[in-house]
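Asker: Build me a model from this:
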Amino acid sequence: MKPIQDKERYTLSKIVSDNLRQYIVENKMTTGDKLPSERDLAEMLAVSRVIIREALRTLESTGIIIIKHGEGAFVNTDDPTVIFNHLLLFWEMNTEKTDELFELRHLLEKTAIEHIIANTEAEHLEELHNIMERMDKTTDPLSFKQLDIEFHRGLIQATKNQLFTQLTDIIVKYFSNAPHSQMDEADRMKTIQEHKLILEALKAKDKELAIQLLSEHLQYARKLKIEQKTRTVK
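Answerer: Predicted structure coming up:
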């Protein structure tokens, strides 16, 4: 890293945080690696330790590092939860993103179905079946919501792609923020029945039918989300 020039000081905190990101990348740092001390960083960049602390807090807020008091700042590359939660908040605040997110979710879960039919063993389908049965038995709206998330997460986990799973998980949470407590019994049974039909198509390795059923099911999730936003606006 090079020292910060005087003319750049009006955005020091941002510049320093950008420099620290670059330092992590250039030095191929991974989870658990410790950054230089505040004093060393201040000397390297020719700024005050106050600016260094602000930059470190910025990186911590995005989940890039973890600050342990009395120990220092450590790289955190294994857990993108904070970043994804920021995305979720951004999507919730931007009411125009629903259709785009629906299209993205459809593409991701469609890919997962193709992968399941081509590669998945019976044990994974049995896990999905168990989740579906628990949905059928529960009468608690919050439990129903969580099991619905687990079912779709289970579809994606079949790809065994961690980033794929993490991204889809946050999108599913976005749509699952629709108020399940306001679902009537007919809506609840419709959700369960659609899960059953998707699972049966997967067991039969009928890719076209499974994708068609998934599309119809996700349209329902989209409908709930739009209705929720409409009520919020009113």
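
Asker: rest of the way, CA atoms for contacts and neighbours
Answerer: OK.

Asker: quick check: longest helix of this protein.
Answerer: Identified as the longest helix of the chain according to DSSP state H is helix 207-233.

Asker: hey, where'd the strands end up in the protein?
Answerer: 65-68, 72-75 (DSSP state E).

Asker: centroid residue for this protein?
Answerer: With distances taken as Cα atoms, centre = their mean, I170 lies nearest the centre of the chain, 2.9 Å away.

Asker: these two touch, right, that residue and N85?
Answerer: Yes: using Cα atoms under 8 Å, I170 makes contact with N85 at a distance of 7.4 Å.

Asker: who's in contact with E38?
Answerer: Residues counted as contacts of E38 (Cα atoms under 8 Å, 6 or more residues apart in numbering) are R49, I52, R53.

Asker: With respect to L41, which of the strands of the chain lies nearest?
Answerer: strand 72-75 (11.3 Å; Cα to Cα).

Asker: residue ranges of the helices in this structure, please?
Answerer: Counting by DSSP H, the helices of the chain are 12-26, 38-45, 49-61, 81-93, 98-119, 122-137, 141-157, 162-176, 185-203, 207-233.

Asker: mind checking which of those helices is nearest G32?
Answerer: The nearest among the helices of the chain, by Cα to Cα, is helix 12-26 at 11.8 Å.

Asker: Give me the helices and strands touching the closest one, please.
Answerer: When contacts are defined as 3 or more Cα pairs under 8 Å, 6 or more residues apart in numbering; DSSP states H and E, helix 12-26 packs onto helix 49-61.

Asker: Contacts for stretch 123-137, please.
Answerer: The contact list for stretch 123-137 (Cα under 8 Å, 6+ apart) reads 143-144, 147-148, 150-151, 154-155, 158, 189, 192, 195-196, 199, 202-203.

Asker: Which positions in that stretch come out as buried?
Answerer: Buried positions in stretch 123-137, judged by neighbour count with 16 or more other Cα atoms under 10 Å: L125, L128, H129, I131, M132, M135, D136.

Asker: what's the answer for stretch 35-55, then?
Answerer: Quick answer for stretch 35-55 (16+ other Cα under 10 Å): L35, E38, L41, A42, L45, V47, R49, I51, I52, R53, E54, A55.

Asker: Please give the structure of this sequence too, so both can be compared:
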Amino acid sequence: MDKQAVNHIVSITMTDQAERRLREYFVDKGYKIGDTLPKEMELAEALGVSRSVIREAMSRLRMLGLIDVRKRRGTVLTEPDVLGGMERILDPNLLGKNTLQRLFEVRLMLEMGLGDFLYPRIQPGHLKQLDNIVLEERAAQDKASLVRLDIQFHATLYEITGNPVLIRFQHMLQPIFQYVLDYREAIHQPGAAPRVTHGDLVDTLRRGNPASFREAIRAHFEHHFGLIG
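Answerer: Model prediction:
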């Protein structure tokens, strides 16, 4: 390995360290979201590294959404979009089968815990929405319609929680969930209804409680749990 290659590795390592130390520095100094940060030269002196290393580390933080450059204010600390980076790479065609399987399991975990958030927030209008989806399902004759309505039903459950992070995460995971199901060729065959149907889940939401809903949705997903390896 030549000297130039060695120097390149060292430079990258210093930038990695500077990125981590900058995050620690901002926390230690008590900077809050919206605060203006010191200039590059001041940060370089504080961390004992060159200005070029600081510039590259700050560029990384900006890509992560942790900082931004504002007109007449300079560089400010910003609240990152915690799901943004994941959203850009959650393409089932870019992920390995083991990762897809683990994400599939995460989706099942989320569904199992929905009951505690649904019961305090569900309204008659929500139940009507779910009833309408169930009626459409009963009239559906093809796989594409059943898949579409299945997605709509579960997306509606997440929307009822009123939690925008949870809703967005479910939307991100849906292509992964469907990809695994299609790959394993086990679910969404017309006529192969689960033991506990969507209609049963709506009845449980009307008359049950978080514990009974958890039991019902576990039974609804029994075929899905069979895919866990």
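
Asker: G72 of the first structure: which of the helices of the first structure is closest?
Answerer: helix 38-45 (8.2 Å).

Asker: how much does that closest one stray from the second structure?
Answerer: Following superposition, helix 38-45 of the first structure is found to deviate from the second structure by 3.1 Å on average (mean Cα distance after the TM-score superposition for the first structure).

Asker: Turn the helices of the first structure into a markdown table, including distance to V75 of the first structure.
Answerer: Shown next, in a markdown table, are the helices of the first structure (distance: least, Cα to Cα, whole Å):
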| stretch | distance to V75 of the first structure |
| --- | --- |
| helix 12-26 | 8 |
| helix 38-45 | 15 |
| helix 49-61 | 9 |
| helix 81-93 | 14 |
| helix 98-119 | 29 |
| helix 122-137 | 34 |
| helix 141-157 | 26 |
| helix 162-176 | 18 |
| helix 185-203 | 40 |
| helix 207-233 | 36 |
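
Asker: ok, D40 of the first structure to R49 of the first structure distance?
Answerer: Using Cα to Cα, to the nearest Å, D40 of the first structure is found at 9 Å from R49 of the first structure.

Asker: right, and I117 of the first structure touches L209 too?
Answerer: No: if you go by Cα under 8 Å, I117 of the first structure and L209 don't touch, sitting 11.5 Å apart.

Asker: From K3 of the second structure, how far out is T161 of the second structure?
Answerer: For T161 of the second structure relative to K3 of the second structure (Cα to Cα), the value is 58 Å.

Asker: quick one: which of those two has more around it?
Answerer: T161 (19 against 7; other Cα atoms under 10 Å).

Asker: on that earlier part again, quick check on the contacts of stretch 123-137 of the first structure: which are buried?
Answerer: In the contacts of stretch 123-137 of the first structure, burial by neighbour count holds for 144, 147-148, 150-151, 154-155, 158, 192, 195-196, 199, 202-203, counting by 16+ other Cα under 10 Å.

Asker: and of these, the nearest to S13 of the first structure?
Answerer: E150 (40.1 Å).

Asker: Contacts only, for the closest one.
Answerer: Applying Cα under 8 Å, 6+ apart, the residues near E150 of the first structure are I131.

Asker: So it versus A186 of the first structure, what's the distance?
Answerer: 21 Å.

Asker: again with R53 of the first structure
Answerer: For R53 of the first structure relative to A186 of the first structure (Cα to Cα), the value is 54 Å.

Asker: for E43 of the first structure, same thing?
Answerer: Distance, E43 of the first structure to A186 of the first structure, using Cα to Cα: 66 Å.

Asker: which residue in the first structure lines up with G113 of the second structure?
Answerer: Counting by TM-score structural alignment, G113 of the second structure lines up with T111 in the first structure.

Asker: before we move on, the earlier item: the strands of the first structure: which one's closest to N177 of the first structure?
Answerer: With Cα to Cα as the criterion, N177 of the first structure lies closest to strand 65-68 of the strands of the first structure, at 28.5 Å.

Asker: and the match of G113 of the second structure, how many neighbours?
Answerer: Neighbours around T111 of the first structure, by other Cα under 10 Å: 15.

Asker: Same question for R148 of the second structure.
Answerer: 11.

Asker: Need the contacts of E38 of the first structure in JSON lines (columns: distance to T30 of the first structure).
Answerer: Converted to JSON lines, these look like this (distance: Cα to Cα, whole Å):
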{"residue": "R49", "distance to T30 of the first structure": "24"}
{"residue": "I52", "distance to T30 of the first structure": "20"}
{"residue": "R53", "distance to T30 of the first structure": "21"}
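
Asker: wait, what's in contact with Y179 of the second structure?
Answerer: P92.

Asker: Distance-wise, check the match of G113 of the second structure relative to L209 of the first structure.
Answerer: 14 Å.

Asker: cool, and V172 of the first structure?
Answerer: Distance, V172 of the first structure to L209 of the first structure, using Cα to Cα: 22 Å.

Asker: Just give the closest residue to S13 of the first structure, not the sequence neighbours.
Answerer: Sequence neighbours aside, A55 is the residue nearest to S13 of the first structure in space, at 5.2 Å (criterion: Cα to Cα, 6 or more residues apart in numbering).

Asker: Alignment lookup: the one you found to the second structure.
Answerer: In the second structure, A55 of the first structure lines up with A57, judged by TM-score structural alignment.

Asker: For G84 of the second structure, grab the count of nearby residues.
Answerer: 11.
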